[in-house]
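> this one's sequence-less:
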């Protein structure tokens, strides 16, 4: 919720924190407010590998508790800070613990479910992200529209505070790896397949975020629907993401390669159809659901692929998936803002997304092709 609720409230945030820019050009103001999405994503990119690698030796349940506390504090800062620049800084800080938090949680779940069900364990944790898009993001968007956008972040901070308490009481003790060091974990970056898989997530998912970041303006300005339709479209997206995530965990355990390649092909197709039909609200809702579904099929697939190719560097591998997705978030939001500011309209980010997804597919094919040429590495 903390990451995605901004997207439904960009026009509200732009009008409140950048009133002069909003008065001159709402499109430019919304594009500028997109930096809040980009900075959060950059916080995840920076924090995920460094924090996960640094804490790999500590008990994982205690690390989760510390990270949940940090997320509570930094989201509370977004609620209280007065200017755009300070709010932007708080978004970067809130992003820092994000990747390590979900990565370590995914490791715990994968270990609990055991061999042959690792992707299902990852998908189980990532279901929290998708449920947030069904319930939390639409509610936060609605409350932000009615009572001011800051209310959404007060709600986020309260949820994180509750989550911190629940982790303390419900997550069982789970040992870290006392022998792991920051230097050892960073050894994952010496593995070529890790870089290729990160590229699939970062570039391919940039396509999803290019469209998602500006969904509020697509609903109101392109489809001509009232503002109250935005939370409904977000619910539709969230339902698609929840269903896709659960299906993706199952399919990845059956055949990870086909799930990854087929998912990227479908992501290209459904985003293209979204771009062609965005002016009709019913078609928009259908293809928003489809984009959410396909993207979430890919999410546990990419994270499991990273864990498979990273060898012993499991803590950093689990967190790096969130770095990759948030590079996609940052680049998608940025490139979407660029084409909007250039005057191509609010549908243009969807076409940026098609191109990025195609590039992600190409990287996936290269990764599997190289792996097939080195069977000894596969066996190892």
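Arrived safely. None of these values were measured; they are calculated from a predicted model. Numbers count the residues shown, from 1 in each chain.

> when you work out contacts or count neighbours from here on, use the C-alpha atoms and nothing else.
Will do.

> this structure: strands as residue ranges?
For the chain, applying DSSP state E gives no strands.

> spit out the contact partners of residue 144.
Residues counted as contacts of residue 144 (C-alpha atoms under 8 Å, 6 or more residues apart in numbering) are 9, 12, 150, 151, 152.

> structure B:
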């Protein structure tokens, strides 16, 4: 059965729905971070106990997402997305009325178990509904923009709601957004989206492809380049550059806006072997990071450097996602669901890795030395970007 080709108007409506879903996923994850102290207080628990909410979500996301991708490969994408959204909604509602910390932790595990698959599934559906490479890249970029918007407003919005009402009301807001997104998806998503084919072995064979591993390590190095210094963005702005707490919130908001703009540019770069263009950007990033320590010695040069890096380091996501989906579509059609999860999973691996080494760098060298931590990963990302650009050009 052929997949229905959507009109331009209907595809725009669908893209808006996908952005809403991405925003909802991001808000659900980020809002807990801003309300940890309030959650701890309401359940009479310590912050160290409550921190399990964050780590449990991350580990569940990383472990369950690829397994879910493999085992739901033959399920029709329309029904799969609707069911996953309903499960996510159930977990969100449970979070809003959890009677104790155990139930809240359980609800977070429920939402985390499907969040990664929902995110990946959006990209797969885009590939089925759009046969225009530029349209695909830009729609994927808009999906990432939804996450960027959530990162900008998710924490402050959740904190604002919690401060004026209750932290549970922040989850109620997420539940309302999820309900709207589910209803819209039920109404406008084509019902003849193709299911995957092939057995489990046909999917995991993708891991035998060297070029896929180049892409995986590139994502790890790309994310590590960003979070090699961004993990400590608050102390960098407040302690190293001596901006006040009032200025800090505004600067973090502007950095979020820069990230949104970067995602839009990323969609344009991703068209037609984006690695060829990204390679030059990463060479520039090496130079920027080499000068990081010097620039951080002065307030205004430091903040300008953080804004420039916030743009140039963050534009790889769409290229990586388009690469994984292109490779799976052409060589491993049975593994497209699994391939769609690689970017999200290994991005988080990069964050975990660079956060760990950033802590050691900070211990021995101070905040201004974090640029060297990021630069080490950036060199790796540049080499991998160059290799991928060459190999994909030959193909």
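Looks like it arrived, so ask away. Given the structure is predicted, the values throughout are model-derived calculations rather than measurements.

> nearest to residue 378 of structure 1 among the contacts of residue 144 of structure 1?
residue 9 (45.6 Å; C-alpha to C-alpha).

> the closest one touches residue 145, doesn't it?
Yes. In this structure residue 9 of structure 1 lies within contact range of residue 145 using C-alpha atoms under 8 Å: 7.3 Å.

> which of the two has more neighbours?
Using other C-alpha atoms under 10 Å as the criterion, residue 9 of structure 1 and residue 145 rank with residue 9 on top: 29 against 21.

> got a list of what that one touches?
With C-alpha under 8 Å, 6+ apart, residue 9 of structure 1 has these contacts: 141, 144, 145, 149, 216.

> ok, now residue 297 of structure 1?
Residue 297 of structure 1 neighbours (C-alpha under 8 Å, 6+ apart): 241, 244, 245, 246, 247, 248, 249, 259, 263.

> same list (the contacts of residue 144 of structure 1) but as JSON lines, adding distance to residue 131 of structure 1.
Shown next, in JSON lines, are these (distance: C-alpha to C-alpha, whole Å):
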{"residue": "9", "distance to residue 131 of structure 1": "19"}
{"residue": "12", "distance to residue 131 of structure 1": "24"}
{"residue": "150", "distance to residue 131 of structure 1": "21"}
{"residue": "151", "distance to residue 131 of structure 1": "20"}
{"residue": "152", "distance to residue 131 of structure 1": "16"}
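
> from the residues you listed, which land in helices?
9, 12, 150, 151, 152 (DSSP state H).

> give me the number of residues near the second one?
Applying the criterion other C-alpha under 10 Å, we find 20 residues in the vicinity of residue 12 of structure 1.

> so what's it closest to, chain neighbours aside?
residue 149 (6.5 Å; C-alpha to C-alpha, 6 or more residues apart in numbering).

> and the residue lying closest to residue 142 of structure 1 once chain neighbours are set aside, how close does it get to residue 220 of structure 1?
Spatially, and ignoring its direct neighbours in sequence, residue 142 of structure 1 is nearest to residue 231 (6.2 Å; C-alpha to C-alpha, 6+ apart). According to C-alpha to C-alpha, to the nearest Å, residue 231 of structure 1 stands 11 Å off from residue 220 of structure 1.

> going along the chain, name the helices of the stretch 51-200 of structure 1.
Ranges of helices within the stretch 51-200 of structure 1 are 60-80, 84-95, 98-113, 118-131, 137-147, 150-170, 182-185, 192-212, based on DSSP state H, counting those that start in this stretch.

> can you redo the ones you listed as CSV with distance to residue 347 of structure 1?
Converted to CSV, the helices of the stretch 51-200 of structure 1 look like this (distance: least, C-alpha to C-alpha, whole Å):
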stretch, distance to residue 347 of structure 1
helix 60-80, 29
helix 84-95, 25
helix 98-113, 29
helix 118-131, 24
helix 137-147, 21
helix 150-170, 26
helix 182-185, 41
helix 192-212, 8
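
> residue 314 of structure 2 touches residue 258, doesn't it?
No. Residue 314 of structure 2 is beyond contact range of residue 258, at 9.2 Å (criterion: C-alpha under 8 Å).

> residues touching residue 252 of structure 2, list them.
residue 152 are the contacts of residue 252 of structure 2 under C-alpha under 8 Å, 6+ apart.

> residue in structure 1 paired with it?
By TM-score structural alignment, residue 252 of structure 2 lines up with residue 234 in structure 1.

> its match and residue 162 of structure 1: what is the separation?
Counting by C-alpha to C-alpha, the gap from residue 234 of structure 1 to residue 162 of structure 1 is 24 Å.

> cool, residue 96 of structure 1 as well?
For residue 96 of structure 1, the distance to residue 162 of structure 1 - C-alpha to C-alpha - is 20 Å.

> which one's more surrounded, these two?
Neighbour count, other C-alpha under 10 Å: between residue 96 of structure 1 and residue 162, residue 96 has more, with 26 against 14.
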